[in-house]
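Engineer: just the structure for this:
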Amino acid sequence: MALTDSLKDKLLRNTGFFEGNDGYSTVSGNFDGQGLSFGIIQYNFGQGTLQPLLKEYIQNNETEFKAVFGTSKAATLKDVVNNKTKSQQIDWGASISTSGGNVVSEWKTLFESMGAKSANQALQRKYAESYFDRAVTFAGKFGIISTQGLAFLFDHSVQSWSLSGESSIISEIKSLEKAWRDMGETGRYPDKERLYSVLKGVSGSDPIARRTAIRNGSGTVHGKSYNISTFGLSYSTNF
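Structural biologist: Predicted coordinates:
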């Protein structure tokens, strides 16, 4: 199923809320051992997700890239991206990180400027395709049709990728749906109830907190107040 560009942007911004404060320009240092994380869903060196994005951006937009970073820093970053091993890239990210897991200001402001460029944002959306596809696949398995349900599954695909006990989740949904109908309910078994079962396959305090907030539509995560309506996603709109 093809998702619209508008919906993709909403899903990215929704997950971006949990990943940082600056959307496409969010940049983080080596707080998690990934060296450097950048962008709306925090592509990073450690997982190998940042390198291809930066390579393509530099290759296709080198004039803009040099204008953003300046000759010297552009050359440094280009060398890191194109010529260093993953472990060396992680080490370089660590070298420009602060003790609090941020990035030193002389590099932070440049990455933020790059994230504001439309060409870079387009690549961030392009490199999120595998996560969109993963979320749609999950939706098919669990019978999810709403944009809010898809937001739950997209956020999980980005942060965790896998779900524990998929077959058990599917069985539980079918069982609860039957019980729901046996009680005289008509219409479609709601996505919110389906996600109650999917949530059981999520592990880890932070993933559970994020997915619970998305399922409920609001909550406090990472000390920030979350409301899914901000991103134009709901149980009443389908994808």
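Engineer: CA atoms for contacts and neighbours, from now on please.
Structural biologist: Noted.
Engineer: for the protein, which segments count as strands?
Structural biologist: Shown for the chain, the strands assigned by DSSP state E span residues 27-28, 37-38, 43-44, 218-221, 224-227.
Engineer: between the ones you listed, which gets nearest to Ser167?
Structural biologist: Among the strands of the chain, the nearest to Ser167 by Cα to Cα is strand 218-221 (28.3 Å).
Engineer: show me which positions of that closest one end up buried.
Structural biologist: Neighbour counts over strand 218-221 (16 or more other Cα atoms under 10 Å) mark Ser218, Gly219 as buried.
Engineer: go on, stretch 205-217?
Structural biologist: For stretch 205-217, by 16+ other Cα under 10 Å, it's Pro207, Ile208, Ala209, Arg210, Arg211, Thr212, Ala213, Ile214, Arg215, Gly217.
Engineer: which residues in this protein form helices?
Structural biologist: 5-19, 50-60, 62-83, 86-95, 105-115, 118-126, 129-142, 147-159, 166-182, 191-198, 205-216 (DSSP state H).
Engineer: relative to its centre, which residue of this structure is most distant?
Structural biologist: For the chain, the residue at maximal distance from the C-alpha centroid (Cα atoms, centre = their mean) is Gly184, at 38.7 Å.
Engineer: hang on, the earlier thing: redo the strands of the chain as JSON lines? Include distance to Tyr235.
Structural biologist: Converted to JSON lines, the strands of the chain look like this (distance: least, Cα to Cα, whole Å):
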{"stretch": "strand 27-28", "distance to Tyr235": "31"}
{"stretch": "strand 37-38", "distance to Tyr235": "30"}
{"stretch": "strand 43-44", "distance to Tyr235": "28"}
{"stretch": "strand 218-221", "distance to Tyr235": "13"}
{"stretch": "strand 224-227", "distance to Tyr235": "13"}
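Engineer: which residue lies nearest the spatial centre of this structure?
Structural biologist: Ile41 (3.7 Å).
Engineer: would you quantify the distance from that one to Met183?
Structural biologist: Counting by Cα to Cα, to the nearest Å, the gap from Ile41 to Met183 is 42 Å.
Engineer: kindly report the same for Phe239.
Structural biologist: Taking Cα to Cα, one finds Phe239 at 28 Å from Met183.
Engineer: higher neighbour count, those two?
Structural biologist: Taking other Cα atoms under 10 Å, Phe239 and Met183 do not tie; Phe239 has more neighbours (16 against 9).
Engineer: follow-up on the earlier one: among the strands of the chain, which comes closest to Glu172?
Structural biologist: Closest among those, once you apply Cα to Cα, is strand 218-221, at 25.0 Å.
Engineer: residues in contact with that closest one?
Structural biologist: For strand 218-221, the external contacting residues (Cα atoms under 8 Å, 6 or more residues apart in numbering) are Phe18, Ala209, Arg210, Ala213, Ser225, Tyr226, Asn227, Ile228.
Engineer: which residues does the fifth one contact?
Structural biologist: This points to Ser225. Ser218, Gly219.
Engineer: to compare with the earlier structure, here is another sequence to fold:
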Amino acid sequence: MTVYLLGSRGPEVLKIQQQLSELQFYSGPPDGVFGGGTDSAVRAFQLSQQLQVDGKVGPGTWGALFNGADVPAPTVTKESLDRQCLALTGGLETDHPPPDCFAGLSGDFDDQGMSFGALQWNIGQGSLQPLLMQMNQNHPDIVGQVFGPNYATFVAMLGETQEEQLVWARSIQDPIRHVLFEPWQGQFKTLGRLREFQDIQAESAAGIFRQALALCNEFGVNSQRAAALLFDIKVQTGGIKSWVKSQILSDFQQLDQSGDGDVPLEVARLRIIATRSAASANPHWVADVQNRKLTIANGEGTVHGNYYHLESQYGISLNSGFR
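Structural biologist: Got it, this is the predicted structure:
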């Protein structure tokens, strides 16, 4: 069952805010982020309609807001598993839900010039340029429309050396805040929201997804949630070291075949993978990495203030089988 609540984000939340605003329950900016103001507005609306006052927009509250309509599931829940995993990790990387995670954009804060897309491909490592070049090669008319008068400059940049590309990227952003100047900021955001460029991002991430599935087979986990966890590990930390794999498999042997108490065996194994892989990260980031990985292993949690529920928000369940 789809439920929108504190920490939810996306176009459906924006629709809720707009309707609450029209009904004069919400006075904040409609931004697609279910924060405290939206929570208060939902509770006030529920009270006025004699509904259960819990701040959650499920079937009852959605139906009351929208003339009996069914609560819609996010569009990404209808996508293929690889696309869902990309959107989830993209959301964790950029703090934005789909489709905006595909348009995640940051400047030179890490000396990479510019990072863009769900997996933050960047100029400094040479990972972003191939995606931009492929988009321009496949869809020059669309790219031309997006960048308008800046299109010639954009194309010229793609033909320059990497050092020249870094200089260019730094020239179109604030050197202190590392935020791109307009109109470049808006133009790249527009590019990232296009299905054509999202397809290119998915193609670029396909190899990582296959490696994640191979790790699933290696560890004997076969749920959609397992694929999401191993994909996220591959993206964030590059994989799992051999000595960590040994620790994980050793921990597996200590588990009862039925799981860990009331926890299914699959979830117990995913928690071990999450905890062991996080422990091998940079000591400064272990707690943050572990929280992110356990959120995926458990199917829900809060990361950087954003609430994630894998099945209702992304369509990623504990069901077995990769599709």
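Engineer: I'd say the residue nearest to the centre of the first structure and Thr15 touch.
Structural biologist: Yes. Using Cα atoms under 8 Å, Ile41 of the first structure is in contact with Thr15, at 6.8 Å.
Engineer: show me what counts as buried in stretch 73-86 of the first structure.
Structural biologist: With burial defined by 16+ other Cα under 10 Å, the residues of stretch 73-86 of the first structure counted as buried are Lys73, Ala74, Leu77, Lys78, Val80, Val81, Lys86.
Engineer: that older thread, and the residue nearest to the centre of the first structure, what pairs with it in the second structure?
Structural biologist: By TM-score structural alignment, Ile41 of the first structure lines up with Leu119 in the second structure.
Engineer: which residue comes closest to its match once chain neighbours are left out?
Structural biologist: Gly90 (5.6 Å; Cα to Cα, 6 or more residues apart in numbering).
Engineer: what does Asn14 of the first structure give?
Structural biologist: Closest to Asn14 of the first structure by Cα to Cα, 6+ apart is Phe231, at 6.0 Å.
Engineer: how many residues are close by the one you found?
Structural biologist: With other Cα under 10 Å as criterion, Phe231 of the first structure counts 18.
Engineer: cool, the one 3 residues further on as well?
Structural biologist: Summarising burial for Ser234 of the first structure: neighbours were counted as other Cα under 10 Å, giving 18.
Engineer: so it sits against Ala151, correct?
Structural biologist: No. With contact defined as Cα under 8 Å, Ser234 of the first structure does not count as touching Ala151 (9.0 Å).
Engineer: the second structure: matching residues for stretch 217-226 of the first structure?
Structural biologist: Under TM-score structural alignment, stretch 217-226 of the first structure corresponds to residues 299-308 of the second structure.
Engineer: quick one: map Ala226 of the second structure onto the first structure.
Structural biologist: In the first structure, Ala226 of the second structure lands on Gly149 (TM-score structural alignment).
Engineer: what's the spacing between the residue lying closest to that match once chain neighbours are set aside and Val80 of the first structure?
Structural biologist: Using Cα to Cα, 6+ apart and skipping the chain neighbours, the partner closest in space to Gly149 of the first structure is Asp191 (6.3 Å). Applying Cα to Cα, the value for Asp191 of the first structure to Val80 of the first structure is 45 Å.
Engineer: do the same with Leu7 of the first structure
Structural biologist: 34 Å.
Engineer: now Leu153 of the first structure
Structural biologist: From Leu153 of the first structure to Val80 of the first structure the distance is 33 Å (Cα to Cα).
Engineer: and Val179 of the second structure, what's its match in the first structure?
Structural biologist: Under the alignment defined by TM-score structural alignment, Val179 of the second structure is paired with Asn102 of the first structure.
Engineer: chain neighbours aside, what residue packs nearest to its match?
Structural biologist: Closest residue to Asn102 of the first structure apart from its sequence neighbours, by Cα to Cα, 6+ apart: Gly29 at 4.6 Å.
Engineer: number of nearby residues for the one you found?
Structural biologist: Around Gly29 of the first structure there are 26 residues (other Cα under 10 Å).
Engineer: tell me the residue in the second structure aligned with it.
Structural biologist: Checking TM-score structural alignment: Gly29 of the first structure goes with Gly107.
Engineer: flag every buried residue along stretch 131-150 of the second structure.
Structural biologist: For stretch 131-150 of the second structure, the neighbour count (16+ other Cα under 10 Å) marks Leu131, Leu132, Met135, Asn136, Val143, Gly144, Val146, Phe147 as buried.
Engineer: OK, contacts around the equivalent of Phe147 of the second structure over in the first structure?
Structural biologist: Under the alignment by TM-score structural alignment, Phe147 of the second structure pairs with Phe69 in the first structure. When contacts are counted by Cα under 8 Å, 6+ apart, Phe69 of the first structure touches Leu110.
Engineer: wouldn't Ser236 of the first structure be in contact with Ser146 here?
Structural biologist: Yes. Judged on Cα under 8 Å, Ser236 of the first structure makes contact with Ser146 at a distance of 6.7 Å.
Engineer: these two: which has the busier surroundings?
Structural biologist: A count of neighbours by other Cα under 10 Å puts Ser146 above the other of Ser236 of the first structure and Ser146, at 19 against 10.
Engineer: what sits closest to the more buried one if chain neighbours are left out?
Structural biologist: In space, and not counting its chain neighbours, Ser146 of the first structure is closest to Asn238: 4.0 Å by Cα to Cα, 6+ apart.
Engineer: the one you found pairs with which position in the second structure?
Structural biologist: Matched to the second structure by TM-score structural alignment, Asn238 of the first structure sits across from Gly321.
Engineer: quick check: whichever residue in the second structure pairs up with Gln51 of the first structure vs Leu166 of the second structure, distance?
Structural biologist: Mapped onto the second structure by TM-score structural alignment, Gln51 of the first structure lines up with Gln129. Noted for Gln129 of the second structure: a distance of 11 Å to Leu166 of the second structure, by Cα to Cα.
Engineer: overlap in contacts of these two?
Structural biologist: Contact criterion Cα under 8 Å, 6+ apart; residues shared by Gln129 of the second structure and Leu166: Ile123.
Engineer: now the end-to-end length of stretch 181-201 of the first structure.
Structural biologist: Across its full length, stretch 181-201 of the first structure reaches 24 Å between end residues, using Cα to Cα.
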